[in-house]
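> Here is a sequence with its predicted model. Questions after.
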Amino acid sequence: MTNNTHAPGPLAGIRVLDLTWVLAGPYAAMILCDLGAEVVKVERPPHGDVARTTGPFVNNESMYFQSVNRGKKSISIDLRSDEGRNLFLHLVDQADVVMENFTPGVMDKLGIGPEALLARNPRLIFASTSGFGQTGPWRDKPALDIIVQGMGGVMSITGYPDEPPARPGTSIGDICGGLYTAVGILAALREREQSGQGQSVDISMLDCQIAILENAVARYYATGEEPGPLGTRHPSATPFQAFPTSDGWIVVALSWGIATQWEIFCAELGLPELVGDERFDTSFKRTENHAELEPLLFDATRKRSTDHWVSTLAPYGIPIGPLNTIGQAVQQEQIAAREMITTVQHPVAGEVTMAASPLKLSRTPGRVYGYGPQFGQDTVNVLSEWLDIAPEETERLADAGIVLTEGGPDIAAYLSA
């Protein structure tokens, strides 16, 4: 694979005004930025994105903020003022994409909703990410990650039977909303090449949770039964779960349709008698009789180490791996070979380590272009480059409180409060 990290990204030349905050919207904008778009984060004075106040912190800089805002620029404009709003509208004239994740109606109240902006710039892509979308009886309700996870059914199938509901270990309500927002924007940009017209993109985080339920929805409608939590198990394939070892855990997933893998698995576990047991001779029967099978397999896998099972079963082509901690996961040689951990130099925090882009295009791969911006650091340059506004005029706007060129939350005071 040719990986020219100095080549312009596939979205080079695309200008994005990013009004999003916290996670779902910034994650989508991060994807566009990793692909080479010029993403300008438009932050509200005086403190900007609330993610700046979310830990962990290094030298009072939020690493949470850094992780989803890397490579972006930051400007601060008071959109509640007439002059600030007019300034933003002129930026919209030069933009390809506007992104926001406010509660529906907020942008319209400011006079910068999709109808107004598309009338001004017909080629604009206006992307909205919200809890419940721009239509429907719940459109005005606020929502955060755990709300849509709960309402979308995801938490009802997460965790173990007869235990309290569990939230997945990552914010998939926000992350899925961000991923689908990025896909929607890319699709709209592609369609614009054909039609010459922009359009609005309406992403509901709740919709996205329904979309990722995949076979849970199919099972519900096919059987009429409510799917429930299964721990690490698969609902229709066995073995397909985590197994304890003498020093940790392994994850095993026998391939569909390869009967010999079950025979090999049983032989290596020292349980050859299971192969001829009618209760377990097909994946369907193994799933049906899982309660009887699991203790037998657990007793066997506990006798040897994680490394033993991986090195023994992997050569047979059986899908297997260690169940890693985060520290173990990021230090794997495969992750290093794929360059999935990268560092950037931040002017205050110093060297910042973060996940890299997984978008490995052969000529124009995704990559991290720099650190997450400090509040308002690019206001002067963006107004100059996009609108040809002289630094002296930007200084006047700053003196009037229309824009800010520096500032942000006082993290030291925030942490000591």
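It's in.
> contacts and neighbour counts: CA atoms only from here.
OK.
> and residue 320, how many residues sit next to it?
Counted with other CA atoms under 10 Å, residues neighbouring residue 320 total 20.
> if I pick the residue nearest to it when sequence neighbours are not counted, what's in contact with it?
Spatially, and ignoring its direct neighbours in sequence, residue 320 is nearest to residue 252 (4.6 Å; CA to CA, 6 or more residues apart in numbering). By CA atoms under 8 Å, 6 or more residues apart in numbering, the residues touching residue 252 are 239, 240, 241, 242, 243, 318, 319, 320, 321.
> Tell me which of these fall in strands.
Among those, the members found in strands (DSSP state E) are 240, 241, 242, 243, 320, 321.
> Next up, identify which helix or strand the residue nearest to residue 320 is on.
The secondary structure element spanning residue 252 is strand 249-253 (assigned by DSSP states H and E).
> Just want the angle from the next helix or strand after that strand to strand 249-253.
Counting by DSSP H and E, the element after strand 249-253 in chain order, helix or strand, is helix 259-268. An angle of 150 degrees separates the directions of helix 259-268 and strand 249-253 when computed by axes from the mean of the first three to the mean of the last three CA atoms, to 10 degrees.
> got the buried residues for helix 259-268?
By neighbour count with 16 or more other CA atoms under 10 Å, helix 259-268 contains the buried residues 261, 262, 263, 264, 265, 266.
> Could you tell me how far the third one is located from residue 254?
Applying CA to CA, to the nearest Å, one obtains 11 Å for the distance of residue 263 from residue 254.
> Kindly report the same for the last one.
Between residue 266 and residue 254 the computed distance is 12 Å (CA to CA).
> One more: the fourth one?
Distance from residue 264 to residue 254, counting by CA to CA: 10 Å.
> tell me, how many neighbours does the closest residue to residue 234 other than its chain neighbours end up with?
Nearest in space to residue 234, with sequence neighbours left out and distances taken as CA to CA, 6+ apart, is residue 240 at 5.7 Å. Neighbouring residues of residue 240 were enumerated by other CA under 10 Å; the total is 20.
> also this one, for the comparison:
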Amino acid sequence: MTAATPLSVAPDALAGLRVVEMGQLIAGPFAAKTLADFGAEVVKIEPPKGGDPLRNWRLIKEGTSVWWQVQSRNKKSVALDLRTDEGRDIARRLVAEADVLVENFRPGTLEAWGMGWDELSALNPKLVMLRISGYGQTGPYRDKPGFGLIGEAMGGLRHLTGEPGRVPVRCGISIGDTLAALHGVIGVLLALHHRQANGGKGQVIDVALHEAVFNVMESLLPEYSAFGAVREPAGSALPGIAPSNAYRCADGWVLVAGNGDSIFKRLMTAIGRADLADDPALGSNTGRVARVDEIDGAIGDWCAPRTVAGVLEVLAAAEVPAGKVYTAKDIAEDPHYRARGMILRQPTRDGYEVEVPGIVPKLLGTPGRVRSSAPGLGDDTDAVLAGLGITPAQIAAMRERGVIA
């Protein structure tokens, strides 16, 4: 195996933290990936037959999804059948030595296997257990199956995506899963801090997909509570804040955010509309919202005959926030991404290199880094089991019985 080149020789922020990941696909594994990027030792448990389904999602190169290469970097893979008594016994032994357990099974699955919180915390009182599920571990919906897209719908996001009167659309990525994962990471770090300050006792972090989405919905609920107002989809505009929209140019689209009072004046001056720049009624956001169609029309008319590059050049000179709509090609070719280490060339265990997203957030004292490439299924099974004191003969016998792979 060829390990990826480290970004830094500084100490890892989470060095010494031991994590067991029982998740699959997106939410749980993304949370564990984030911890791993900052130095946590992550042991990922996968089913021996096929492994994590993400290995085969979207575009495949040399038999493995390129998505897998970023989602599972810095992890160890143990192919272990948790449906067997032997497999669950090994999992318990791993959890007994861990700081964190990440799982995103449907609620009740681990309990049915004798691996619920009561059992695991008795085994390891310092354990921090991150549980990500569709609806949480409690409540009337807890047993319903829930994926990220359902969380996006129930959390209020899907109602707002798209054009007015048209079908709600997804934002193009599994944002519900990722938001849940990031909330889970926050919860883990909070629980670890509390554990350190309060005698070493662990706890459960219960993250529901829809709640993670709902938590970022800004003033959606207060507006309904105070005014009975139900926010509706608005396409590319930002309702109640003007001007902020997408405008068609001769060769594409540009986003313009001219909603600050002084920025608005500079924007209008730059597009030759001094009449709007000097209109006292438009000096505040309230006045601009009342005439948003007129303002959007003025910006749109100015952008229409110009190229995206030409529009951005003029608005940059006027210090107006504006940008093009990036594709993957635009990102890959942008020097700012590369200057900030946000595009890494990562070796794979399949023998090729692939460009992957860099590490966020950027800690200047203890930056994250790629220590190893994404594992093949069960690459680390023997080494991890040997670390538990299991002999080569025992490992061979379990492999023969299909408990491990």
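Received it, and whenever you're ready, just let me know what you need. Remember, it's a predicted structure, so these values are computed and weren't measured experimentally.
> Tell me how many other residues surround the aligned residue in structure 2 for residue 43 of structure 1.
Following TM-score structural alignment, the counterpart assigned to residue 43 of structure 1 within structure 2 is residue 46. Counted with other CA under 10 Å, the burial measure for residue 46 of structure 2 works out to 24 neighbours.
> who's in contact with residue 46 of structure 2?
Under the criterion of CA under 8 Å, 6+ apart, the contact list for residue 46 of structure 2 reads 22, 24, 52, 77, 78, 79, 80, 81, 377, 378.
> Wait, the third one touches residue 25, no?
Translated: residue 52 of structure 2. Yes: contact criterion CA atoms under 8 Å: residue 52 of structure 2 and residue 25 qualify, at 6.5 Å.
> So which of the two has more stuff around it?
Neighbours were tallied for residue 52 of structure 2 and for residue 25 using other CA under 10 Å; the higher tally belongs to residue 52 (22 against 16).
> Looking at structure 2, name the residue matched to residue 8 of structure 1.
Match for residue 8 of structure 1 (TM-score structural alignment): residue 11.
> Please say which position in structure 1 residue 61 of structure 2 maps to.
Using TM-score structural alignment as the criterion, residue 61 of structure 2 maps onto residue 58 of structure 1.
> returning to that earlier point: preserved in structure 1, out of the contacts of residue 46 of structure 2?
Taking both residues aligned by TM-score structural alignment, their matches' CA atoms under 8 Å as the threshold, the shared contacts between this structure and structure 1, drawn from the contacts of residue 46 of structure 2, are 22, 52, 77, 78, 79, 80, 377, 378.
> What about residue 170 of structure 2, how many residues nearby?
Other residues lying near residue 170 of structure 2 total 17 when counted by other CA under 10 Å.
> Could you report the separation of the aligned partner of it in structure 1 from residue 154 of structure 1?
Aligned against structure 1 by TM-score structural alignment, residue 170 of structure 2 finds its counterpart in residue 167. Per CA to CA, residue 167 of structure 1 is found 8 Å from residue 154 of structure 1.
> One more: residue 317 of structure 1?
Separation of residue 317 of structure 1 from residue 154 of structure 1 (CA to CA) stands at 32 Å.
> what does residue 10 of structure 1 give?
Distance of residue 10 of structure 1 to residue 154 of structure 1, given as CA to CA: 34 Å.
> How about the contacts made by the closest residue to residue 248 of structure 2 other than its chain neighbours?
With CA to CA, 6+ apart as the measure, residue 304 is the residue that lies nearest to residue 248 of structure 2, at 5.8 Å, once sequence neighbours are left out. Residues near residue 304 of structure 2 by CA under 8 Å, 6+ apart: 247, 248, 249, 250.
> Next: residue 112 of structure 1.
With contacts taken as CA under 8 Å, 6+ apart, residue 112 of structure 1 has the following neighbours: 85, 89.
> Please identify the residue in structure 2 that aligns with it.
Residue 112 of structure 1 maps onto residue 115 in structure 2 when the alignment is built from TM-score structural alignment.
> and its match, which of the three is it?
coil (DSSP: H, G, I helix; E, B strand; the rest coil).
> Residue 6 of structure 2 touches residue 370, doesn't it?
Yes: shown here, residue 6 of structure 2 and residue 370 form a contact pair, counting by CA under 8 Å, at 5.5 Å.
> ok, the two, which is more surrounded?
residue 370 (23 against 12).
> distance of the more buried one from residue 224 of structure 2?
Counting by CA to CA, the gap between residue 370 of structure 2 and residue 224 of structure 2 amounts to 45 Å.
> Likewise for residue 393 of structure 2?
Per CA to CA, residue 393 of structure 2 is found 65 Å from residue 224 of structure 2.
> So which of those two has more stuff around it?
Shown here are residue 393 of structure 2 and residue 224; by other CA under 10 Å, residue 224 has more neighbours (12 against 9).
> Please say which position in structure 1 that one maps to.
Looks like residue 224 of structure 2 aligns to residue 220 there (TM-score structural alignment).
> Not counting sequence-adjacent ones, nearest residue to residue 173 of structure 1?
Counting by CA to CA, 6+ apart, residue 173 of structure 1 lies nearest to residue 145, which is 4.6 Å off, once chain neighbours are set aside.
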